[in-house]
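Student: Structure for this input, please:
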Amino acid sequence: MKKTQMFQLLLQEPGSFILPGAYDSMSARLIEETGFKAIYATGAGISNAQLGWADVGLTTMKEVADVVARMNDVTTVPIIVDADTGFGNAINVMRTVRELERAGAAAIQIEDQVSPKKCGHFSGKAVISQEEMVGKIKAALDTRLDENLAIIARTDAIAVNGMNDAIERAHAYKEAGSDVIFIEAPTTFEHLKQITSSVKGIPHIINLVEGGKTPLVSLEEVEELGFKIMLCANTILRTAIKGITESLKVLKKEGSQENLHDLICTWEERQNLFKLKQVKELEKEYLNSL
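Tutor: Here you go, the predicted structure:
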């Protein structure tokens, strides 16, 4: 089954699901091997991990596509790709969809911020017109080769124009043909209820950012509120930063690895994750004849 079909089936299954964010092939593989049903290729995480800079629209479409292709190569579950603004206008969106579809995306998320964009939980955002975003959505839908490739429409209008405009945009984006609606950065529990009660008949994403603008809720609460996808876009990136920092502090302070064992995976865990056994089997099959 194609990954695009797998994601469409996920959207149709009863209940809500957690969508963790990956920023490289290693994190993508860890997400799948921990048992999650899909992977989110996080734009912020890719910018942080690959460029070493904040999520302020510095990554290029090709950089994101390259990371997604490598994630796709080592995983078997659907990958949902954060494509920021589509990297330009509706014509740019067409190329973005072609490139990300070739890279293995099962779904592509496009937002209505101006370019260059900012992280959805940063201040100082601005949005394009509703009409321009509708054009981007239609361009994406018309460009995809696989009709099961999902198009996710995100609006950042709450922070700019308020909830009423965000709801109006969500209705317009649904009408344009989006498969999933993503209203970014609601700030209250009442906002969360309003989103799903106002825009019905389509799956919704809730983006939960530790320390961000949206109140943190559990998967059970997410389901009760009517959201389909509980996005945890950069949770594992931030745990990795914390773990790396703590291990470096120990190494610098003590000048020894003796007390690092509780902070690192075992040798065996590392080699199992990166499929050393499978590589050796391939070597045995294909190299012994040389």
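Student: Please count neighbours and contacts with C-alpha atoms only from this point.
Tutor: OK.
Student: Can you show me the strands along this protein?
Tutor: When assigned using DSSP state E, the strands of the chain occupy the ranges 17-22, 39-41, 79-82, 107-111, 150-155, 180-183, 204-207, 229-232.
Student: For residue 73, which of those is the nearest?
Tutor: Closest approach to residue 73 among these is made by strand 79-82 (10.9 Å; CA to CA).
Student: now that closest one, how far from the centre of its chain.
Tutor: 5 Å (CA atoms, centre = their mean, to the nearest Å).
Student: One more: stretch 218-232?
Tutor: 16 Å.
Student: Quick one: end-to-end length of that stretch, please.
Tutor: Start-to-end span of stretch 218-232 (CA to CA, to the nearest Å) is 11 Å.
Student: Next up, the contacts around the residue most central in space within the chain.
Tutor: Most central in the chain under CA atoms, centre = their mean is residue 40, positioned 3.0 Å from the mean C-alpha point. With contact taken as CA atoms under 8 Å, 6 or more residues apart in numbering, residue 40 is in contact with 19-22, 79-82, 233.
Student: before we move on, the earlier item: distance to residue 260 for the strands of the chain - can I get that in CSV?
Tutor: CSV is the format used below for the strands of the chain (distance: least, CA to CA, whole Å):
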stretch, distance to residue 260
strand 17-22, 25
strand 39-41, 30
strand 79-82, 33
strand 107-111, 39
strand 150-155, 42
strand 180-183, 41
strand 204-207, 34
strand 229-232, 28
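Student: Also this sequence, please, to line up against the first:
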Amino acid sequence: MAFRSRRETLRSILSGSACIHPGSVYDAISIRIAEDLGFPLGMFGGSAASLAVLGDADVALITLTELAEQMRRMSRAATLPVLVDADHGYGNALNVRRTVQELETAGAAGLTIEDTLLPAAFGETKAQLISLEEGVGKMKAALDGRSDPSLVIMGRTGAASITSLDDAICRAQAYEAAGVDALFFTGIKSRAELDAIAAATRLPVVLGGAPEELNVLDYLAARRVRIALQGHAPIAAATQAVYDTLKALREGTSPKALKGLASAELTSRVMREADVKARSADVLGLKK
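Tutor: Coordinates of the predicted model:
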């Protein structure tokens, strides 16, 4: 299977003894840069997807089709394995099953399914969770939806910051029993909370952001944390760079006087120009 090696790489990270930081990716350029810089894994976050594809906030507006198509573009552009934030699976458990099928076909190495109630309920300003029973049903549907057993399915919960740590542990244990490959937590606030999670569960752990006291790789690795996210700074940096460049041009700056632009060498490398020229020579008879 074309994407199996990428999924096996992710599985080797989860079965290893170290904790790694993935590179936040959201399009063909960012994933190629992350791959060239040596990141072992890419993370395609929901907020980055919404901003890159729609220019909208992360409020469950992006569709499964749009997410999968963006993943497909990245899969074509690079071989870096990517973990995809699949939100709530775009509906009920049956929708989750289809979400897994689409993202598997699009080349994802793994994906997360969360138990947050999405879209937000009418009149509610705070995040809510679906029931434990529905969450377990979604995990079972996700596992049933994959045709490649090497595709990684992660059960994700934000219960620690929405209900309680005890609820987060209860949900994690239920998702673990359902058969997911790893557990993804958001909202963990302290070492004591992570210690409790590590003691109560068995699977590899992924953290979706954490306070500074937790950001020590050796400590995280000893608590079975294998992947620790660092937010989505690349798309924020790209947004600022585009804004600054367009603002300067609008205010009359000469293109030749612009600062911070990618060099011709970097642009050529990112677009794989040398590979294109070699193929053109081989199949079009053009000079290298």
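Student: most neighbours, which of the contacts of residue 40 of the first structure?
Tutor: Comparing the contacts of residue 40 of the first structure by number of neighbours (other CA atoms under 10 Å), residue 22 comes first, having 31 neighbours.
Student: What distance do you get for that residue to residue 281 of the first structure?
Tutor: Remark: distance between residue 22 of the first structure and residue 281 of the first structure (CA to CA) = 28 Å.
Student: Name the nearest residue to the aligned partner of residue 58 of the second structure in the first structure, ignoring sequence neighbours.
Tutor: Per TM-score structural alignment, the equivalent position to residue 58 of the second structure in the first structure is residue 55. Leaving aside its chain neighbours, residue 55 of the first structure sits nearest to residue 44 (4.8 Å; criterion: CA to CA, 6 or more residues apart in numbering).
Student: cool, residue 112 of the second structure as well?
Tutor: Here the residue nearest residue 112 of the second structure, using CA to CA, 6+ apart, is residue 154, at 4.6 Å.
Student: corresponding residue for that neighbour in the first structure?
Tutor: Per TM-score structural alignment, residue 154 of the second structure is aligned with residue 152.
Student: I'd guessed that match sits against residue 177; true?
Tutor: No - taking CA atoms under 8 Å as the definition, residue 152 of the first structure is not a contact partner of residue 177, at 9.5 Å.
Student: Those two - which one has more neighbours?
Tutor: More neighbours surround residue 152 than the other of residue 152 of the first structure and residue 177, with 26 against 17 (other CA under 10 Å).
Student: burial count for the residue lying closest to residue 56 of the second structure once chain neighbours are set aside?
Tutor: Nearest residue to residue 56 of the second structure, sequence neighbours excluded (CA to CA, 6+ apart): residue 50, at 5.6 Å. Neighbourhood size, residue 50 of the second structure [other CA under 10 Å]: 21.
Student: And for residue 63 of the second structure?
Tutor: Neighbours of residue 63 of the second structure under the rule other CA under 10 Å: 11.
Student: Give me the distance between it and residue 229 of the second structure.
Tutor: Residue 63 of the second structure sits 23 Å away from residue 229 of the second structure, taking CA to CA as the criterion.
Student: Please apply the same query to residue 165 of the second structure.
Tutor: Counting by CA to CA, the gap from residue 165 of the second structure to residue 229 of the second structure is 20 Å.
Student: follow-up on the earlier one: can you find the partner of the residue nearest to the centre of the first structure in the second structure?
Tutor: If you follow residue 40 of the first structure across to the second structure using TM-score structural alignment, you land on residue 43.
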